[in-house]
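Asks: Task: produce atomic coordinates for the following.
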Amino acid sequence: MTTRVALYSGSFDPLTFGHLDVIEQGAALFDKIIVAIGVHHGKAPWLTFDARAAIIRDVCARLDGKCAFEVVSFDGLVVEAARWHGACAILRGLRDGVDFDYEMQMAGMNGTLAPEIRTIFLPASPGLRHVSGTFVRQIAALGGDVSGFAPAAAVEALKRAVQKRDNT
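Replies: Below you'll find the predicted structure:
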């Protein structure tokens, strides 16, 4: 039996309910999901790789049994990370038409680089279409409550990151 593996990449800074929605939808389609955290030199994420990976592992543990999960880092092309991990597909979430236009261009480029790897678009659930990591970070930075946008572990990690930023 062939194991169907998908790679879902992003910064996950922080993991949001939108990201989790994509992971849950993907779990219904694939035997294994590799959650690949992009680590790009020159970018300063709010949360460390280890913190982001721990949050993802913690939150995905409750999905155990639906499919297998692995959390990895990557710093190059997503198609190369997908190849390296034996993925047949790259998962991408879509919130709106702007996402669609951008993601279609990316899928075209990735399809040229790695025609054996398909891009699978998963639409955001209606109640999550407005959620973005950028907005979650902005709200957290201004002292707002982000518990409606991210799992508890991510909310707590953001609170610590804001306190650390405020103390420096």
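
Asks: all contacts plus neighbour counts: C-alpha atoms, from now on.
Replies: Noted.

Asks: any idea where the helices of this protein begin and end?
Replies: In the chain, the helices defined using DSSP state H lie at 17-27, 49-60, 78-84, 97-113, 133-141, 152-166.

Asks: any idea which of these is most buried?
Replies: Stretch with highest mean neighbour count among the helices of the chain: helix 17-27 (a mean of 20; mean count of other C-alpha atoms under 10 Å).

Asks: Looking at the helices of the chain, which is nearest to Ile37?
Replies: helix 49-60 (7.5 Å; C-alpha to C-alpha).

Asks: tell me the angle the closest one makes with helix 152-166.
Replies: Inter-element angle recorded for helix 49-60 and helix 152-166: 160 degrees (by axes from the mean of the first three to the mean of the last three C-alpha atoms, to 10 degrees).

Asks: Could you also give me the structure for this next sequence, so I can compare it with the first?
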Amino acid sequence: MINKPPEFCFSISYIELAANLETSIKGFKMLSENKLEERIVQYTIEAKTNDQLLFFEPELEVNVKRDTYYHIRPPSETSYLVFTQSISGPSFTNVENECLSIAESIGTNGFILLKNKAPCVAFLKKDKRWYWLPLQPYSQLPVMQTELLPFGEINEGEEFFTTFLKT
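Replies: Presented below is the predicted three-dimensional model:
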């Protein structure tokens, strides 16, 4: 039996990033959703990707494709931005580098790396440096070349990331 290599995906799920990173990390503020939308649209045009900018409407449980030509989008009160791009590489280091390159091209300060469609690692840019935090038990993650966010940067009493870091 041939082992299938893991599938990786660069992901910006705005509400998840804002909710988890802004509340957990000292002094971190996610780029505004409107600004991020503009930057992603520009990135997809310049990079000539087939990746889609979607807006997820939780109440309807549907993804709505963002029409960049007619600028149609669902109301912001009922939806949030979701952008994904598949990543492949010969090693995890290559995947990590590609994700950071996409993030820099877009100009975002946070994203999630998915592995086999499951959240693996959250990346955030703070003080002009990229850091990461686990979204799975730390012991199950590959070695990262980006620096782990220091414990001192995590809000006191925060349990979301510290639970993963302790495993």
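
Asks: Any idea what the TM-score comes out to?
Replies: Once superposed, chain against chain, the TM-score is 0.29 (TM-score structural alignment, normalised by the length of the second structure); 95 aligned residues with a C-alpha RMSD of 5.7 Å.

Asks: rewinding a little: include distance to Leu91 of the first structure when you put the helices of the first structure into TSV, please.
Replies: Converted to TSV, the helices of the first structure look like this (distance: least, C-alpha to C-alpha, whole Å):
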stretch	distance to Leu91 of the first structure
helix 17-27	7
helix 49-60	16
helix 78-84	10
helix 97-113	10
helix 133-141	17
helix 152-166	21
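
Asks: what's the closest of the ones you listed to Val71 of the first structure?
Replies: Judging the helices of the first structure by C-alpha to C-alpha, what sits closest to Val71 of the first structure is helix 49-60, at 6.2 Å.

Asks: Now do the closest one: which elements does it pack against?
Replies: Counting contacts by 3 or more C-alpha pairs under 8 Å, 6 or more residues apart in numbering; DSSP states H and E, helix 49-60 of the first structure packs against strand 68-74, helix 152-166.

Asks: Grab the nearest non-local neighbour of Ala107 of the first structure.
Replies: Thr119 (6.0 Å; C-alpha to C-alpha, 6 or more residues apart in numbering).

Asks: how about that neighbour, what does it touch?
Replies: Thr119 of the first structure sits next to Ala89, Ile90, Leu91, Arg92, Ala107, Gly111 when contact means C-alpha atoms under 8 Å, 6 or more residues apart in numbering.

Asks: gap between the fourth one and Gln138 of the first structure?
Replies: With distances taken as C-alpha to C-alpha, to the nearest Å, Arg92 of the first structure is found 23 Å from Gln138 of the first structure.

Asks: hang on, the earlier thing: specify which member of the contacts of Thr119 of the first structure is nearest to Val78 of the first structure.
Replies: Ile90 (8.3 Å).
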